[in-house]
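Peer 1: What shape does this take:
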Amino acid sequence: QTLETMKSNIIEEAYELVEAIELDETDALKEEVGDILFLGFFFARLLEDEKNVNLEELLTATIKKYKEKHPHVFKNQELKDSKAVLQFWHKSKKDIFSGVVKSLPALLAARLIQERVSKIGFDWDSYKGALEKVYEEIKEVEESIGKKETFEELGDLLFACVNLARHLSVDPEDALKHANKKFIERFRLVEKELENQGKTITDVNLEEMDEIWNDLKKKSET
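Peer 2: Reported below is the predicted structural model:
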């Protein structure tokens, strides 16, 4: 194995840990945290083999970084409140977008980018400005349909939706994950209803499926 071939493994294990946290299952948490720890040491060994960086050097660099970023913890430097801590954190970074790595999932990266610029005042005072931006971007998507700009405008709309979620204190990743789960569950109920009627998905058209879907939606809202 190499650092390159192990990239997908650490991503997979990170998502498995997230799922274990959401399920709140102790045995699963023990297993997934253990897997992350194992992979951490495995990556350290690969780093030594490929880049000649040993574990002691790795830990020394890590400790140094955290001491510099958290002086209120390690150097008895008093920072009055959480806002002061955040201000120091951002001043210690070379660039406002430092740490927003290109390989981050797009929703998470968008939220981090927006949080960073918000710290320096580039933000709306309330959710209303973010909501108006969503409406504006929807209109631009409509106007771009059939043109090469559609790709860019859809990206702008998604970015605006993430910003609205941030203003409403909603994690966009969690919200979309919940929407995915809800869609799957409701679609399975559509299949179940058709099965009760002696039919399958392939036996009906979109209009019939949509009718069942809307009936199920109404029932879930009452």
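
Peer 1: only C-alpha atoms for contact and neighbour calcs from this point on.
Peer 2: OK.

Peer 1: just the helices in the chain please.
Peer 2: Residue ranges of the helices in the chain, as given by DSSP state H, are 7-23, 26-51, 55-69, 71-74, 82-92, 106-119, 127-144, 150-167, 172-196, 206-221.

Peer 1: So the residue of the chain positioned farthest from its centre versus residue 191, what's the distance?
Peer 2: In the chain, counting by Cα atoms, centre = their mean, residue 198 sits farthest out from the average C-alpha position, at 40.9 Å. Going from residue 198 to residue 191 by Cα to Cα, to the nearest Å gives 10 Å.

Peer 1: To compare against the first, here's the next sequence to fold:
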Amino acid sequence: MQLGDKFEELYQIMKDLRGPNGCEWDKVQTHDSLKSYVIEEAYEFVEAVDEKDNSKMKEELGDILLQVIFHSVIAEENEEFTTIQVIENLIQKLIRRHPHVFGDEKGYSYARWEEIKAKEKGEKKYSRVGKINKALPALSSARRVQENAATVGFDWDDINDVWNKVEEEIKELKEAKNDEEIAEEFGDLLFALVNLARFLNIDPEFSLRKATEKFVRRFQKMEEKIEGLGEDFENLDLQELDNFWNMVKKEEE
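Peer 2: Got it, this is the predicted structure:
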């Protein structure tokens, strides 16, 4: 069976799920009700990539494709746009944004990419660093902006300079005198740490999520140890809790 046939089958399944004899849950969904699922599926795919789990990647890509079809069918029902228009728009955009592949221009240029994007949106000016995508988590947005700046040559030459910048921002945060300054300097420190993550080839968003998961896992194990000894968590002081925490850390290591 050809790719087009499979896509048509998937499209028809979604139409049936939304149809009179379809699924009660699927039939009541809207663009708004599905927003969180789009984000969730994207993160689950990223996790599968980081885990290098091909089977999981295949599944999560299917879930992302499901969201594309879901929203497209809803749009058709509301007479907003069609699935074919979604595909046609993507095809045209890919061709338009790659004049070095589908046109006469020579070589890829990030600046040219941003120029084309700006023209598409009717903007007379464009920035080589791109726009801030407010839909992205803050750490991912910072990384993207830094990558864009690096693409046009505005970046650190040496990782030691990045380490020095982090230390500088820590010093400035310690010296901040009021809430406004503290908030600004803390943001500068986070931005510097994202830069460091780039130079260490680390995704800061994924790294922070893993650190949070580790904290939750260790905290839950600490609770289990305390309960196993018949102790009351709330009656333990910080030093006693810290002792249990260190026990869990030692066992994991």
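
Peer 1: picking that back up, columns distance to residue 98 of structure 1 and mean neighbour count on top of the helices of structure 1, output as TSV?
Peer 2: TSV is the format used below for these (distance: least, Cα to Cα, whole Å; neighbours: other Cα atoms under 10 Å):
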stretch	distance to residue 98 of structure 1	mean neighbour count
helix 7-23	20	14
helix 26-51	23	15
helix 55-69	13	12
helix 71-74	19	14
helix 82-92	9	14
helix 106-119	9	17
helix 127-144	24	16
helix 150-167	19	19
helix 172-196	21	14
helix 206-221	44	12
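
Peer 1: Between these, which one is closest to residue 99 of structure 1.
Peer 2: Nearest of these to residue 99 of structure 1, taken as Cα to Cα: helix 106-119 at 9.0 Å.

Peer 1: which residues of structure 2 does the closest one align to?
Peer 2: With TM-score structural alignment applied, helix 106-119 of structure 1 matches the range 138-151 in structure 2.

Peer 1: hmm, back to that, with distance to residue 1 of structure 1 as new columns, can the helices of structure 1 be given to me in JSON lines?
Peer 2: Converted to JSON lines, those look like this (distance: least, Cα to Cα, whole Å):
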{"stretch": "helix 7-23", "distance to residue 1 of structure 1": "10"}
{"stretch": "helix 26-51", "distance to residue 1 of structure 1": "8"}
{"stretch": "helix 55-69", "distance to residue 1 of structure 1": "18"}
{"stretch": "helix 71-74", "distance to residue 1 of structure 1": "37"}
{"stretch": "helix 82-92", "distance to residue 1 of structure 1": "35"}
{"stretch": "helix 106-119", "distance to residue 1 of structure 1": "28"}
{"stretch": "helix 127-144", "distance to residue 1 of structure 1": "45"}
{"stretch": "helix 150-167", "distance to residue 1 of structure 1": "36"}
{"stretch": "helix 172-196", "distance to residue 1 of structure 1": "31"}
{"stretch": "helix 206-221", "distance to residue 1 of structure 1": "48"}
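
Peer 1: out of those helices, nearest to residue 100 of structure 1?
Peer 2: helix 106-119 (6.2 Å).

Peer 1: now that closest one against helix 150-167, angle please.
Peer 2: 60 degrees (axes from the mean of the first three to the mean of the last three Cα atoms, to 10 degrees).

Peer 1: Helix 106-119 of structure 1 against structure 2, how far on average?
Peer 2: On superposition with structure 2, the mean distance recorded for helix 106-119 of structure 1 (mean Cα distance after the TM-score superposition for structure 1) is 0.7 Å.

Peer 1: Check which helices and strands that helix sits against.
Peer 2: Contact analysis of helix 106-119 of structure 1 by 3 or more Cα pairs under 8 Å, 6 or more residues apart in numbering; DSSP states H and E lists helix 150-167, helix 172-196 as its packing neighbours.

Peer 1: Go ahead and name everything in contact with stretch 85-96 of structure 1.
Peer 2: 68-70, 72, 79, 116-117 (Cα atoms under 8 Å, 6 or more residues apart in numbering).

Peer 1: actually stretch 180-188 of structure 1, not the one I typed
Peer 2: Contacts of stretch 180-188 of structure 1 (Cα under 8 Å, 6+ apart): 213, 216-217.

Peer 1: what do you get for stretch 201-214 of structure 1?
Peer 2: So stretch 201-214 of structure 1 is contacted by 186-187, 190-191, 193-194 (Cα under 8 Å, 6+ apart).

Peer 1: what's the matching range in structure 2 for that stretch?
Peer 2: Mapped onto structure 2 using TM-score structural alignment, stretch 201-214 of structure 1 spans residues 233-246.

Peer 1: And that stretch, how far out from the chain middle?
Peer 2: Using Cα atoms, centre = their mean, to the nearest Å, the distance from the centre of stretch 233-246 of structure 2 to the centre of the chain it belongs to is 35 Å.

Peer 1: what about stretch 67-78 of structure 1, start to end distance?
Peer 2: Stretch 67-78 of structure 1 stretches 14 Å from its first residue to its last (Cα to Cα).

Peer 1: which other residues reach it?
Peer 2: 79, 85, 88-89, 92.

Peer 1: got it, and stretch 147-156 of structure 2?
Peer 2: Here stretch 147-156 of structure 2 makes contact (Cα under 8 Å, 6+ apart) with 110-111, 128-130, 146, 162.

Peer 1: Thank you kindly, that will do.
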